[in-house]
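1. Sequence below, structure please.
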Amino acid sequence: MAVRPITITGEPVLHEPAAPVTEFDESLRELVADMFDTMDQAPGVGLAGPQVGVGLRLFVYSWSDDDGEAWRGVAINPQLWQTPLVPESVDELDDELESEGCLSIPGERFPLRRADGVLLRAVDIDGEPFEIEAYGWLARIFQHEYDHLDGLLYADRVDYPFAKAISKVAKKKGWGVPGNTWMPGLDHPEG
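-> You can find the predicted model right below:
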């Protein structure tokens, strides 16, 4: 399989809803294998179709929890339900526990409040349905990748002053316009 270039914020495919997957064929298998190779090389814990320039509703994920349980798979045409958010007025964002990054905003991390629990329903590469109830970091990964399928980046969800900081970084690095990508294994991800 192959490593694909990762699109950077500003590429139109990242900012519009992705289309459902309708063909479960060899080209889909190749895309999924390439996405795993790309995510692993980056390295990342998740990667959505739009991040490799493909506007389809699928993402791959790979993460191990503190107990050593490994989670690795593909979610095609997912649906996601979230537990309610804790009101932001209750406690401050935790820079360490609530910061996340994105391969399409390479090298940057900012805090973002996410739901602690989710229910993911999707189909696998063979079109077989599955369901995962996830909490903590796996829930965060699923929410992050699912957002990509709706044309959202985590930068679209962060609040001031972090949104302003992301905007400054994007402007400084020439992002926010079509045509910017980076190649895992070849490029330095910070642009």
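2. C-alpha only now, for contacts and for neighbours.
-> Will do.
3. Just say helix, strand or coil for His148.
-> helix (DSSP: H, G, I helix; E, B strand; the rest coil).
4. Please tell me how far it sits from Glu26.
-> 24 Å (C-alpha to C-alpha, to the nearest Å).
5. what does Tyr61 give?
-> The value you get for Tyr61 to Glu26, if C-alpha to C-alpha is used, is 20 Å.
6. for Gly46, same thing?
-> Relative to Glu26, and taking C-alpha to C-alpha, Gly46 is found at 22 Å.
7. Another for comparison:
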Amino acid sequence: MTTKPSPGPRERLLAAAQDLFYSRGASVGVDALLKEANVARRSLYEHFGGKDGLVAAVLRRAADEDLAWYEAALAGATEPRARLLGLFDRLDELVSNEAFRGCRYFAADLALADPDHPAHMETEAFRRRLRELLVRELVALGHASPERGAEQLHLLIEGTLVMGATQDGQHPARAARELAAVILE
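-> Modelled structure (predicted):
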């Protein structure tokens, strides 16, 4: 019988930080992170150089997971227009979930005032990758202006995530889907 090894300190720190930063924000204290991850303070500094490095690593890891979510949402259809509109249907499901706390990238940008904080590089990298994904879909659709259309769709996505975190039961993704349909024409 093979037993699965338990995660090491680095992985426990990443998992605990990802959960805590999403549920309580990037201002969570180091002591709470260490307690949740059940690791010594030394592990934080050895693996991430400190809390700032951990925040950036969490955002990098979350970005990969979130972009995989977007890819899966798009995979719900084969035709490019249906793929893009279906994305807003999936966003509606996401923001309607009671565990939804908003956009982690927007929250990190607001919480971390220092413009040189390494987290800002990660939030921008995530947004750039998401826009590239949208451009790819719009090119497949034959959209007349894929870059501009991607910018507009990205604005609708970000707005959906912000509104979804602040307005229970309002379904902002449904309104965003209607506007997305106009952009796709």
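8. Report the TM-score for the pair.
-> Their TM-score after superposition, calculated using TM-score structural alignment, normalised by the length of structure 2, is reported as 0.27; 81 aligned residues with a C-alpha RMSD of 5.4 Å.
9. More neighbours: Tyr61 and Glu26 of structure 1, which one.
-> Shown here are Tyr61 of structure 1 and Glu26; by other C-alpha atoms under 10 Å, Tyr61 has more neighbours (22 against 10).
10. quick one: buried residues of the longest helix seen in structure 1?
-> If you go by DSSP state H, structure 1 has its longest helix at helix 26-41. For helix 26-41 of structure 1, the neighbour count (16 or more other C-alpha atoms under 10 Å) marks 31-40 as buried.
11. name the helices or strands packed onto the helix or strand following it?
-> If you walk from helix 26-41 of structure 1 toward the C-terminus, the next helix or strand you reach (DSSP states H and E) is strand 46-48. Using 3 or more C-alpha pairs under 8 Å, 6 or more residues apart in numbering; DSSP states H and E as the contact test, the elements touching strand 46-48 of structure 1 are helix 26-41, strand 58-64, helix 136-149.
12. Which secondary structure elements does the longest one sit against?
-> With contacts defined as 3+ C-alpha pairs under 8 Å, 6+ apart, the secondary structure elements packing on helix 26-41 of structure 1 are strand 46-48, strand 58-64.
13. likewise the shortest one?
-> If contacts are counted by 3+ C-alpha pairs under 8 Å, 6+ apart, strand 58-64 of structure 1 sits against helix 26-41, strand 46-48, strand 70-82, helix 136-149.
14. need the buried residues of helix 26-41 of structure 1 in JSON lines with distance to Arg121 of structure 1, can you?
-> Output for these, formatted as JSON lines (distance: C-alpha to C-alpha, whole Å):
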{"residue": "Leu31", "distance to Arg121 of structure 1": "21"}
{"residue": "Val32", "distance to Arg121 of structure 1": "18"}
{"residue": "Ala33", "distance to Arg121 of structure 1": "21"}
{"residue": "Asp34", "distance to Arg121 of structure 1": "23"}
{"residue": "Met35", "distance to Arg121 of structure 1": "20"}
{"residue": "Phe36", "distance to Arg121 of structure 1": "20"}
{"residue": "Asp37", "distance to Arg121 of structure 1": "24"}
{"residue": "Thr38", "distance to Arg121 of structure 1": "24"}
{"residue": "Met39", "distance to Arg121 of structure 1": "22"}
{"residue": "Asp40", "distance to Arg121 of structure 1": "24"}
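15. Right, I'll call it a day here.
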